[in-house]
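**Student:** Using only what follows, build the 3D model:
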Amino acid sequence: MCILLHLYSLSFLPIILSSIFLYKWLNTSNQKNPPPFPPRLPILGNLHQLWKAPHHSLHSLSQKYGDLMLLRLGSKPTLVVSSANAAQEIMKTYDIIFSNRPESTPAGKLLYKGKDVAFANYGEYWRQMKSICTLQLLSTTRVRSFRSIREEETASMVEKIVKSIPSVVNLRETFVTLTNDVLCRAAFGRKYARDERANFGVLLKKFVELLGEFAMGDFVPWLGWIDRVNCLEDRLDKVAKALDAVLERFVDEHLDSNSNRRAKVKDFVDVLLEVQKDNTAGVLMDRESIKAVILDTFAAGTDTSSALMEWAMSELLRHPKALKKLQEEVRRINRGKESVNEQDLEKMEYLKAVIKETLMLHPPLALLVFREAREDVKINGYDIAARTQVIINAWAIQRDPSFWEEPNEFHPERFLTSAVDFKGQHFQLIPFGAGRRSCPGILFATIGAELALANLIYAFNWALPDGAQGDTLDMSESSGITIHRRDPLLAVATPYLFT
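**Tutor:** The predicted model follows:
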């Protein structure tokens, strides 16, 4: 049916295109001094400039029009932020004014109409749910309690690689499996069975992809019918329904006193059900709230973490000297042990520098989750109207030569003598955002990535297939809300510990 509607709609395409240029683009505004802006098309505004690699195209535009640039994306005025100083104004000085989220059809359908944390609008409900995530789900104590899960799943990953030798290792699949298994155990108390895992993995992949889908109705409301014609609404409804069924089963399993579930530590569902029962949140937290928060953790904790690890290994394979330096550190600190445990990570300064450098060059969310102004405000002398959407280009900010020497080169050594960190205090490095809307899962994400990389480097020597040299490795990016490598990373593992 969708295909027939799509074909039928093509007959109207010439009329639509002609109509676009018959309209006079109205850009009436009460702003006395708006930020600089590039020329716009009627109706579409600047949408045509963002179809491919938006973080690159926005960076190019900002170099001409400035660190604060006003675009018109359909009917939405959109402020693009491309410098650390401007980002600090948005995420610190005027953080509360820019704490709203713009409406998003994909997020609304997939995340129970704003009952999650990442995409919920600013207000009392969001404040209480963010507090639950920060203090109950993702506190340092809670994250540390999952140490045995991370170490067991990392050991399982190493064992699988050993058994696969001499086959080429698909590191993307390896990291996706690891992050999904760790998060399943942390969230639900158990992993999926083999067939369940495959289905759930497919659903999660579609979920993340759809979160980043462009919905025409969000930007040009009277063209919202296009979202029905291209089946976006059908796809959103289908994935939302399937994920809801999975989450319902897990919540019911936790409520069933006869369940055989035997988790060593409280998982996320346990914690959320306790908060709901005790009503300690101060807001009405129903089953939809629980399911929305769980989906948030999967969106933020699986796709982005696996992307981080894949980019890190890609850069190490491209830079043999850095790989060797990391090997020497890991093997010196861990000499004589069967594997790297989390206690060992504290001593690995170069490993932490590699993680920081990777996050600087390849932030998983190149464009941070969009914000929206709650009221009129003046930034750096420019008038910003209420309900203006805000895009913070973390990718561009983190490659700013005014802050970084050779910002496009992989140099982990820069962080060995620098106090700059990614926890929201240094605005030239903001892969997790900053301020009220920063990601609460920084520790969960980074400690898992550090443990996985340390064990891979400790247990194996690595090379590209067929004797390829690192400088030939294609580093092209994919499109989507999370920036992955375009092609999966394939590598050859030679046992170091098991010979």
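
**Student:** rest of the way, CA atoms for contacts and neighbours
**Tutor:** OK.

**Student:** do you know how far residue 235 is from residue 331?
**Tutor:** Residue 235 sits 48 Å away from residue 331, going by C-alpha to C-alpha, to the nearest Å.

**Student:** got it, and residue 470?
**Tutor:** Residue 470 sits 22 Å away from residue 331, taking C-alpha to C-alpha as the criterion.

**Student:** to compare against the first, here's another:
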Amino acid sequence: MEPFTIFSIVSFFLILYTCWALVTTTKTPRNLPPGPPKLPIIGHIHLLDKITPHRNLRNLAQKYGPIMHLQLGQFSTVVISSPRLAREILKIQDINFADKPTTTTSQIFFYQGASIGWAPYGSYLIQMKKLVTLQLFSAKKVRSFSYIREDELTRVFKFLESSSGAPINFRDMTKEMVNNIVSRATLGDICQDRQLIIDSTYAMLKSFNSFNVFNYYRCLNFVNVISGKKAQWLKMHKEVDVILERILKEHKNNLNQDHEDIVDILLRVKDSGDIVMTNDHVKAIILELLLAGTSSSSMTIEWAFCEMMKNPKIMKKAQSEVRGVVKGNTITEADIQRLDYIKLVIKETMRLHGVPILLPRENQKDCIVDGYDIPAKTRVLVNSWACATDPDTWENPYSFIPERFENSSISYSGDDFEFLPFGAGRRMCPGVNFGLSTVEHAIANLLYHFNWKLPDGLKPDDLDMREVTAISTVPIQPLRIVPISMKEAY
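**Tutor:** The predicted structure follows:
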């Protein structure tokens, strides 16, 4: 359909919607949180920043307060920007805010909300989170994937040895390594479609994260149909579904008793009948693990190296620790547990560069937060980056200081609302063990086996630390650094 025709139809329906909203708006005054002035029809959509939304929302919160109301098209939205109010949403009133708002793409791509991240709160979600915590990503299961981490790190070492002294694209290397670790743990080693499903899921992720103004208007969902977007999404989903069905069939015919992967576990649980699951549930969870597990871990590793290259004293201290602890050429699980300073570096990286805004919540019923009325079905965004850089909580909040976590009880558990890299409450990410293990082993090994320097005479102060937001944030330019082999030291 011609763009002008679509524009005319959209304009007509927006005018109708505005008239309907004016007529049906309740006469009862509501004590909503404060917020900036809004425009007719679009509300505050024009204030959204696609590059660094967490920073823009923090700037607005500095003017309008830590609880702020925005009208995004048809959707009433509340933004939370302080640890105190994050605790109110994610702990005190967590059960009321345990649901997630749905979108057309989440329903299509994740089999009508069958994944853990997009499932409505209820018995299915509770059972699945228990399954993930106790079986898929238990400490014992994560340790069983050690051979995968070792294989992939060995492959990386060979690449770095061959590239010693020359600049490399650190992001590409890290992304491929984490992709392989996550996909092998999820799909197994025999999966013939592993690379194909990774490429397909990344294309899906790009579409899922793309800005679509029609998502802010229920009355305009039909535009995605007449513009052909919905057909594109359905085609993309169908292509991925065919691959996933082939993967499930492959696993049913070739059960691996020596190294049971995540698909094997999901199929075993489904067949046992302990949890009511279909193939669609299994496929939705596989997709979610591939998408969430790869992007967040690789971004954390890249940011950690950006910060260490920016702060050579921190790099030297981290390298001295790992080279003092490790004996021989292999870093063991016991070694990882003794790397206290590297754990501080990772914590500080996640504080400054973790998931900037938690996935939106939606309250089931009217409630009051901080004295303000929050009507049912309001979308709630917790700006976790704003909480992690709150000046009332953190000293020098924007500086990279791993030592701030020394002798600190702050953990990844979701009980400290000034530090929420994995979220909190009933919708907290259940893959903490797996994600941290991947990040810790990668950073420790890369520091142990290689020295690193910036290319082309670049100075630490010249490193571009600007960011752009995807699921997490990434440096606006991929990190390019030079590996220097330490092989002769052994």
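
**Student:** And the TM-score between these chains?
**Tutor:** TM-score of the superposed chains, computed with TM-score structural alignment, normalised by the length of structure 2, equals 0.93; 486 aligned residues with a C-alpha RMSD of 2.3 Å.

**Student:** can you point me to the longest helix in structure 2?
**Tutor:** The longest helix of structure 2 (DSSP state H) is helix 279-310.

**Student:** What span of structure 1 is that one aligned with?
**Tutor:** On structure 1, the counterpart of helix 279-310 of structure 2 by TM-score structural alignment is residues 287-318.

**Student:** Just the buried positions in that stretch, please.
**Tutor:** For stretch 287-318 of structure 1, burial by neighbour count (16 or more other C-alpha atoms under 10 Å) applies to 288-318.

**Student:** same deal with stretch 316-332 of structure 1?
**Tutor:** For stretch 316-332 of structure 1, the neighbour count (16+ other C-alpha under 10 Å) marks 316-320, 322-323, 326-327, 329-331 as buried.

**Student:** quick one: which two of these are the most distant?
**Tutor:** Across the buried residues of stretch 316-332 of structure 1, no pair lies farther apart than 318 and 331, at 20.5 Å, counting by C-alpha to C-alpha.

**Student:** my guess is residue 297 of structure 2 meets residue 441, correct?
**Tutor:** No: counting by C-alpha atoms under 8 Å, residue 297 of structure 2 stays clear of residue 441, with 11.3 Å between them.

**Student:** contacting residues around the equivalent of residue 446 of structure 1 over in structure 2?
**Tutor:** Correspondence of residue 446 of structure 1 to structure 2, assessed by TM-score structural alignment: residue 436. Residue 436 of structure 2 is in contact with residue 297, counting by C-alpha atoms under 8 Å, 6 or more residues apart in numbering.

**Student:** One more pass at 10 Å, please.
**Tutor:** Shown in contact with residue 436 of structure 2 (C-alpha atoms under 10 Å, 6 or more residues apart in numbering): 297, 300, 343, 346-347, 412, 442.

**Student:** ok, now residue 355 of structure 2?
**Tutor:** By C-alpha under 10 Å, 6+ apart, the residues touching residue 355 of structure 2 are 54, 296, 299-300, 383-385, 420-423, 469-473.

**Student:** rerun that using 8 Å as the cut-off
**Tutor:** 296, 384-385, 421-422, 471-473.

**Student:** again with residue 327 of structure 1
**Tutor:** Neighbour list for residue 327 of structure 1: 457-458 [criterion: C-alpha under 8 Å, 6+ apart].

**Student:** Surely it forms part of a helix?
**Tutor:** Yes: counting by DSSP: H, G, I helix; E, B strand; the rest coil, residue 327 of structure 1 is located in a helix.

**Student:** What lines up with it in structure 2?
**Tutor:** By TM-score structural alignment, residue 327 of structure 1 lines up with residue 319 in structure 2.

**Student:** quick one: the match of residue 446 of structure 1 from residue 364 of structure 2, how far?
**Tutor:** Per C-alpha to C-alpha, residue 436 of structure 2 is found 33 Å from residue 364 of structure 2.

**Student:** same question, residue 23 of structure 2
**Tutor:** Per C-alpha to C-alpha, residue 23 of structure 2 is found 25 Å from residue 364 of structure 2.

**Student:** So for these two, which sits in the more crowded spot?
**Tutor:** Neighbours around residue 23 of structure 2 and residue 364, counted as other C-alpha atoms under 10 Å, are more numerous at residue 364. The numbers are 16 against 9.

**Student:** how about the more buried one, what's its match in structure 1?
**Tutor:** Matched by TM-score structural alignment, residue 364 of structure 2 corresponds to residue 374 in structure 1.

**Student:** do residue 463 of structure 2 as well
**Tutor:** For residue 463 of structure 2, the residue aligned by TM-score structural alignment is residue 473.
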